[in-house]
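>>> Sharing a model prediction with you, sequence too.
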Amino acid sequence: MTLRLSTVILPVDRWHEGGRAAWQRAEQLGFHTGYTYDHLTWRAFRDRTWFGALPTLTAAATATERLRLGTLVTSPNFRQPVTLAKELMSLDDISGGRVTLGIGAGGNGFDATALGQDAWTPKERADRFAEFVPLLDRLLTEESVNHQGTFYSAVESRNIPGCLQRPRLPFAVAATGPRGLRLAARHGQAWVTTGDPKLFENGTPEESRQALAGQLDKLGKACAEIGRDIAELDKVLLTGFTPEANGVLDSFDAFVDFAGHHKELGFTEIVIHSPIPDSEFAADQAVFERIATEALAQL
């Protein structure tokens, strides 16, 4: 099984003061995909520079040639399927068909209330996600869509000529619960996890791997329910949220050990954060670049 290595480049630098260079460097280092977070702001960066994901990816598309581009993840918290589909179709065209949409149900952060609404309960998020994903699938594959749902509407919504990638750009669905996993099985070309959040602070690496194995097992069952082979989905692990946290980037050997264990579990793509000084994603740039260029050869 081949393992791919990708990176997250948070949108924290002005484009002409490091932003463009970060995406071009990711391509030079050979990463499979450069992702960014699709938030209005995020956690410790609440009072720091933070740019929009889709404009950033559009700029990155014109500054690179081979690097795939994507979100980790877009959510219904402040997105609407009709307008999002148009923007994604356009981005797919500008990039020459290099876009992956990472998509999840969202959480309770600033995004959840920025438009003036009360934060949704977990059930409300799951309900919206269950309508959002199938509708977005239709919007990106059909020339004209009509939909009148509980949360979203589309009236003769047209997306012509459609995506360059056919039948549409791939979805990487972030999910751990049963409803989300069923959406990943039915609509995803990939599945995304960050591990079990309950283990982040006090769990052990072994407990984390056991939890991830359990998630993979549940994904397999969700696929089997609809007659799909789980092997058809890429399995993506976004690092930084397991008990190892950013210790994964402490040394080259630490990363190779981490990646080897998770490759054995069945993951096909591991995503590491590009270093950001003075943040929870601070790391040695030289170690990061060595991992990017040499680690896969050790696995």
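Yes, it's here. Numbering: from 1, shown residues only.

>>> For the rest of this, base every contact and every neighbour count on C-alpha atoms.
Fine.

>>> residues contacting residue 180?
For residue 180, the contact set (Cα atoms under 8 Å, 6 or more residues apart in numbering) comprises 126, 129, 130, 173, 174.

>>> for the most centrally placed residue in the chain, helix, strand, or coil?
Of all residues in the chain, the one closest to the mean position by Cα atoms, centre = their mean is residue 72, 2.5 Å from it. The three-state label given to residue 72 by DSSP: H, G, I helix; E, B strand; the rest coil is strand.

>>> before we move on, what about residue 130?
Under three-state DSSP, residue 130 comes out as helix.

>>> from what I can see it touches residue 183, true?
Yes: with contact defined as Cα atoms under 8 Å, residue 130 reaches residue 183; the gap is 7.1 Å.

>>> next, the one to line up against it:
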Amino acid sequence: MSLRLSTVILPVRRWHEGGRDQWLRAEQLGFHAAYTYDHLSWRTFRDGPWFGAVPTLTAAAAATERLRLGTLVTSPNFRHPVTLAKDLITLDDVSGGRVTLGIGAGGNGFDATALGQEAWSPRERADRFAEFVALLDRLLTEGSVSHEGTFYSAEEARNIPGCVQKPRLPFAVAATGPRGLRLAARYGQAWVTTGDPKLFEDGTPEQSLEAVRGQLARLDKACAEIGRDSQPMEKILLTGFTPEANTVLASVDAFVDFAGRHRELGFTELVIHAPIPDSDFAADEAVFEKIATEALAQLDS
């Protein structure tokens, strides 16, 4: 089974002070795609620079030619399907059809209350996500949409001419629970996981593999329940959140070992974070670039 390698570029650099260069370098290194987080701020980066995902991706679309671009992930925390759809159609147009929307339910981080709302319960978050994804799917495929839902409404929302990619740009749905996996099965062209967060600090690589194997099995089941073959669906692992996170980018050999074990499970794309000094994603830039250019060939050999 073939495996693609992609990267995440966090939006922490000014565009003309290294930001643009990172996206260009990702294309030069041959990454399949470059994603960014869609947050208002994120964890340890909260009190430092953090730029918006959609403007950043639009600038990256204008600066690059072949690299796929996307969010990993967008959530309902501070987005509305109507305005998001308009932004995505525009981004898909500017990029010439190179956009993937990574989308998830979100969490109770800073974004969850930034607009002044109370943090949602797990049930409400799941309910909102289901309605959000279904409405966004319509908005990206229909020229005019009206919808009166529990959480979101649209009144003759126009989205002409629609996406460059048909019938719409692909969704990569991040999910591990049963409701999320059903959404991935119904609407996703790809599925995303970060592994099992409960194992990040105290688990072992073997336990992590077993947990992810279980997630894949549940995805297969969710697809089978609606008569869909899960095999053609892309399976994406966002790395950096499994027990071996600190060693995956330590060397090419370490990454190849990690990648091989996850390819055997059925993953088709691994995503690694571009190094950020003095952060959770600190790594040797030279090793990162060597992984980008040599690891897949070494894995195949």
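Received, thanks. Model, not experiment: these values are computed from the prediction.

>>> Can you pull the TM-score for these?
TM-score of the superposed chains, computed with TM-score structural alignment, normalised by the length of structure 1, equals 1.00; 299 aligned residues with a Cα RMSD of 0.4 Å.

>>> The residue nearest to the centre of structure 1 against residue 36, yeah?
Yes: here residue 72 of structure 1 lies in contact with residue 36, judged by Cα under 8 Å, at a distance of 5.9 Å.

>>> which residues does residue 257 of structure 2 contact?
By Cα under 8 Å, 6+ apart, no residues touch residue 257 of structure 2.

>>> From residue 164 of structure 2, how far off is it?
Residue 257 of structure 2 sits 38 Å away from residue 164 of structure 2, going by Cα to Cα, to the nearest Å.

>>> Could you do residue 143 of structure 2 as well?
13 Å.

>>> swap in residue 94 of structure 2?
9 Å.

>>> do the same with residue 292 of structure 2
In terms of Cα to Cα, residue 292 of structure 2 sits 29 Å off from residue 164 of structure 2.

>>> what does residue 202 of structure 2 give?
Taking Cα to Cα, one finds residue 202 of structure 2 at 45 Å from residue 164 of structure 2.

>>> Those two: which is more packed in?
Applying other Cα atoms under 10 Å to residue 202 of structure 2 and residue 164 shows that residue 164 carries more neighbours, namely 19 against 8.

>>> and that one, what helix or strand is that in?
Taking DSSP states H and E as the definition, one finds residue 164 of structure 2 inside no helix or strand.

>>> Excluding covalently adjacent residues, which one is nearest to it?
Spatial nearest neighbour of residue 164 of structure 2, excluding adjacent residues (Cα to Cα, 6 or more residues apart in numbering): residue 97 at 5.2 Å.

>>> Might you report the residue contacts of the closest residue to residue 233 of structure 1 other than its chain neighbours?
Computed as Cα to Cα, 6+ apart, the closest residue to residue 233 of structure 1 that is not its neighbour in sequence is residue 190, at 4.6 Å. By Cα under 8 Å, 6+ apart, residue 190 of structure 1 lies in contact with 170, 171, 172, 173, 184, 233, 234, 235, 236.

>>> measure residue 190 of structure 1 to residue 120 of structure 1 for me?
The value you get for residue 190 of structure 1 to residue 120 of structure 1, if Cα to Cα is used, is 26 Å.

>>> And residue 96 of structure 1, by the same measure?
36 Å.

>>> Is residue 270 of structure 1 in contact with residue 260, as I believe?
No: the criterion here is Cα under 8 Å, and residue 270 of structure 1 misses it with residue 260 at 10.5 Å.

>>> Between those two, which has more neighbouring residues?
residue 270 (21 against 17).

>>> The more buried one falls within a helix, correct?
No: Residue 270 of structure 1 is assigned strand when assessed by three-state DSSP, not a helix.

>>> What residues does it make contact with?
Residues near residue 270 of structure 1 by Cα under 8 Å, 6+ apart: 3, 4, 5, 6, 236, 237, 238, 239, 259.

>>> before we move on, what about residue 157 of structure 2?
Counting by Cα under 8 Å, 6+ apart, residue 157 of structure 2 has contacts 82, 139, 143, 144, 145, 146.

>>> I'd like to know which elements the helix or strand encompassing the last one is packed against.
Secondary-structure assignment from DSSP H and E places residue 146 of structure 2 in strand 144-148. Applying 3 or more Cα pairs under 8 Å, 6 or more residues apart in numbering; DSSP states H and E, one finds that strand 144-148 of structure 2 makes contact with helix 122-139, strand 153-158.

>>> Any idea which of these gets closest to residue 220 of structure 2?
Smallest distance to residue 220 of structure 2 across these (Cα to Cα): 19.2 Å, for helix 122-139.

>>> Mean distance between that closest one and structure 1 after superposition?
Overlaying structure 1 shows helix 122-139 of structure 2 at a mean distance of 0.4 Å from the equivalent residues (mean Cα distance after the TM-score superposition for structure 1).

>>> Can you list the residue ranges for strands in the stretch 101-250 of structure 2?
Ranges of strands within the stretch 101-250 of structure 2 are 144-148, 153-158, 171-174, 190-193, 234-238, based on DSSP state E, counting those that start in this stretch.
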